[in-house]
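Novice: sequence unknown, structure follows:
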């Protein structure tokens, strides 16, 4: 018997799909290879044929409302039900906080609880949406999927029932880069020295000011490498002076947003990767760097430590001196051993394994 699963996929049609969009795309691709499970993507109404353009590896069904009306209708009117749009659903999986009403078993993925940790980072409207969604998940979800134990702990602290939370780590998929491609990338951006890489959206929780201070300490102690920052400008004090190709201090380069090909060439060319974020639901950049065999320095006591599991150097993200010490080690004597252990550890995270584990959650929800 085939289990029919409705998978919300509207995130893939957002202007910036982000990590949640990647999750939906990769999960749908993985589920296509899981025997006994058939996924159908549920999205909002879109004009023309754009809801069938191959963004997800699943048949697509469109709700009768556009996103700006669909989400409020789901939250306030409790209409339309997911199974009215996708006939024959056995399980409904809300892959983000946009949770459709349903009489079928409901699985919800909670990527993080950022809005509870730092409500000032979100609009009043956004916080209201997330809080209402959290309340619905607490009351309605049969099972809750989280990407890390750190996020599971946050969920328990927020009152979600322990017996309904299931940890399913994400997988990782990289674009391999040849030495010639890396050399071309370095020439394009005039990267003449070794470099330590960071990537992400520039915002306070990413902790860039401490990274810049740590880099200055390490450079003063003999680190012969640039610091290369990659990612879109977000908000906060750390964005000051960051223009594409412009450094905030000697040796610091800000490349801005890169496309996927150049992003992975940047990873592949890095001497080390430093990601001292204060918290993450999962921390995909750490895993991507490790999958390229790049030594990683990241934050102690976070989901990134959980992911690295001994394959990265850890530091207190509030302590620039300790970060500097670990940067020197990652670029120096510890480099080769770290590169090897990082590559080995990253191999344990695949999207096929994530899809199989998620399918097991579907079966559990349906059986319950």
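Specialist: The structure has been received and is ready for your questions. All values derive from a computational prediction rather than experimental measurement.
Novice: going forward, measure contacts and count neighbours with C-alpha atoms only.
Specialist: Will do.
Novice: So which residues lie in contact with the host helix or strand of residue 352, not counting its own?
Specialist: Residue 352 is part of helix 351-367, with elements assigned from DSSP states H and E. For helix 351-367, the surrounding residues in contact (CA atoms under 8 Å, 6 or more residues apart in numbering) are 3, 5, 26-28, 30-31, 33-34, 37, 90-91, 105-107, 142-143, 145, 166, 168-173.
Novice: And the strands in this protein?
Specialist: Assigned by DSSP state E, the chain shows strands spanning 3-8, 37-43, 60-62, 91-94, 106-109, 143-146, 165-167, 195-199, 226-230, 252-256, 272-275, 296-299, 313-315.
Novice: who does the fourth one touch, helix- and strand-wise?
Specialist: This points to strand 91-94. strand 3-8, strand 106-109, helix 351-367 (3 or more CA pairs under 8 Å, 6 or more residues apart in numbering; DSSP states H and E).
Novice: To residue 236, which of these lies closest?
Specialist: With distances scored as CA to CA, the stretch of the helices and strands packed on strand 91-94 nearest to residue 236 is strand 106-109 (28.4 Å).
Novice: Tell me which other helices or strands that closest one touches.
Specialist: Using 3+ CA pairs under 8 Å, 6+ apart: strand 106-109 touches strand 91-94, strand 143-146, helix 351-367.
Novice: residue contacts, residue 147?
Specialist: Contacts of residue 147 (CA under 8 Å, 6+ apart): 110, 111, 167, 168, 169, 170, 281, 282.
Novice: Comparison target, given below:
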């Protein structure tokens, strides 16, 4: 049985969606190592456009670069041709709208729920693709019960067609911290509040800065790590603050160092399909504050302190609580470690692989 994977993600900068695809494929390769019967029955090939920036060390999964251009045009025109003799797996929200034999992972429907956060062209294209793909795909995977409910509401996908599979966290455990990151930006270990993600306006970074400005006589900084893409997102309008250190896009080892050194991780996002950064922070032992919005309570459970994302004063109060109490920080740290241990890329891969087999055998 030929199984093809839409590997356009190999050409993209890593955010949560690409992280999911990369870790899933690596785990699938390991599952094939452990299951010789599956190796004999299934042939898995990653189909990638030119210009890949990621190389995966795979033993049983092939990588094939096809076509002479990339982007959405490659996905709609080139990919379905090379995947025509098998089942196509799409892992990153989009896929060819006319291919019948395919599975799609859709992480969220933010372009429907928060159109103001995206450029007109981006949201229009994604709305069309997601609705079409939701109807065409034989199975739709998503990452939380919250996202499942929004896919049903926005894309009119039948409930029994959707399977929820949570993400994992082992990628953070395997990393070595690049602690030069802390020295480079003059960060004192355990002495800063950290926020991590893209500059999507739904991440609510402006209210983090406003909250910090409301705190009196603090001796710590707020560090924001992550990039922005004006072609995709609207303007985040982050206000200026002398207490803010903007470190931009960071490598995985640098990110691990930032998590390890943080006294508190703040994530007052207003919309998340899953919310990988809080899980990563908990995995690294950082005390976490999140908003009680979208999928975040589903992922974080009782292991975090919750804030009102639209009220900077409440965010400030929660930061003050955590930073003022070493006992609270230690309690949140231990709860976070226990909660994070419930998530696994291995489990994610096995559940996803079972969904693939179901489609193959129907």
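Specialist: The structure has been received and is ready for your questions. What you are looking at is a predicted structure, and each value in this text was computed from that prediction instead of being measured.
Novice: follow-up on the earlier one: please produce TSV containing the helices and strands packed on strand 91-94 of structure 1, extended by distance to residue 159 of structure 1 and mean neighbour count.
Specialist: Formatted as TSV, these follow (distance: least, CA to CA, whole Å; neighbours: other CA atoms under 10 Å):
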stretch	distance to residue 159 of structure 1	mean neighbour count
strand 3-8	24	24
strand 106-109	15	25
helix 351-367	20	19
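Novice: JSON lines for those, including distance to residue 204 of structure 1?
Specialist: Formatted as JSON lines, these follow (distance: least, CA to CA, whole Å):
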{"stretch": "strand 3-8", "distance to residue 204 of structure 1": "30"}
{"stretch": "strand 106-109", "distance to residue 204 of structure 1": "25"}
{"stretch": "helix 351-367", "distance to residue 204 of structure 1": "30"}
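Novice: re the thing from before, buried ones only from the contacts of helix 351-367 of structure 1, please, as a ChimeraX command.
Specialist: To isolate the buried members of those in ChimeraX, using 16 or more other CA atoms under 10 Å:
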select :3,5,26,27,28,30,31,37,90,91,105,106,107,142,143,145,166,168,169,170,171,172
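Novice: Give the equivalent position in structure 1 for residue 69 of structure 2.
Specialist: Here residue 69 of structure 2 is matched to residue 66 in structure 1, going by TM-score structural alignment.
Novice: want to throw the helices and strands packed on strand 106-109 of structure 1 into CSV with distance to residue 78 of structure 1?
Specialist: Formatted as CSV, those follow (distance: least, CA to CA, whole Å):
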stretch, distance to residue 78 of structure 1
strand 91-94, 14
strand 143-146, 19
helix 351-367, 21
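Novice: Which of the ones you listed sits closest to residue 235 of structure 1?
Specialist: Among these, strand 143-146 comes nearest to residue 235 of structure 1, with 26.7 Å by CA to CA.
Novice: what's the matching range in structure 2 for the closest one?
Specialist: Against structure 2, strand 143-146 of structure 1 falls on residues 139-142 (TM-score structural alignment).
Novice: So what touches that stretch?
Specialist: Taking CA under 8 Å, 6+ apart as the rule, stretch 139-142 of structure 2 contacts 102-108, 134, 148, 161-166, 352, 355, 359.
Novice: likewise stretch 217-232 of structure 2?
Specialist: By CA under 8 Å, 6+ apart, stretch 217-232 of structure 2 touches 118-119, 122, 191-200, 209, 212, 243-250.
Novice: and what of stretch 25-36 of structure 2?
Specialist: With contact meaning CA under 8 Å, 6+ apart, stretch 25-36 of structure 2 is reached by 38-39, 56-61, 345-346, 349-350, 353.
Novice: quick revisit: ok, average deviation of the helix holding residue 352 of structure 1 from structure 2?
Specialist: When structure 2 is overlaid, helix 351-367 of structure 1 sits 1.1 Å from its aligned residues on average, using mean CA distance after the TM-score superposition for structure 1.
Novice: tell me, that helix lands on which residues of structure 2?
Specialist: Using TM-score structural alignment, the partner range for helix 351-367 of structure 1 is residues 345-361.
Novice: coming back round to it: export the strands of structure 1 to TSV and tack on distance to residue 236 of structure 1?
Specialist: TSV is the format used below for those (distance: least, CA to CA, whole Å):
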stretch	distance to residue 236 of structure 1
strand 3-8	32
strand 37-43	33
strand 60-62	37
strand 91-94	31
strand 106-109	28
strand 143-146	28
strand 165-167	32
strand 195-199	16
strand 226-230	16
strand 252-256	16
strand 272-275	18
strand 296-299	20
strand 313-315	23
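Novice: Ok, which of these comes nearest residue 118 of structure 1?
Specialist: strand 296-299 (18.1 Å).
Novice: which residues are in contact with the closest one?
Specialist: By CA under 8 Å, 6+ apart, the residues outside strand 296-299 of structure 1 that reach it are 272-278, 286, 289-290, 304-305, 311-317, 323, 326-327, 330, 338, 342.
Novice: hmm, back to that, which of the helices and strands packed on strand 106-109 of structure 1 sits closest to residue 187 of structure 1?
Specialist: Counting by CA to CA, residue 187 of structure 1 lies closest to helix 351-367 out of these; the figure is 33.2 Å.
Novice: so the closest one versus strand 3-8, what angle?
Specialist: Put simply, helix 351-367 of structure 1 runs at 110 degrees to strand 3-8, going by axes from the mean of the first three to the mean of the last three CA atoms, to 10 degrees.
Novice: rewinding a little: pull out the buried members of the contacts of strand 296-299 of structure 1.
Specialist: Among the contacts of strand 296-299 of structure 1, those classed as buried by 16+ other CA under 10 Å are 272-278, 286, 289-290, 304-305, 311-315, 317, 323, 326-327, 330, 338, 342.
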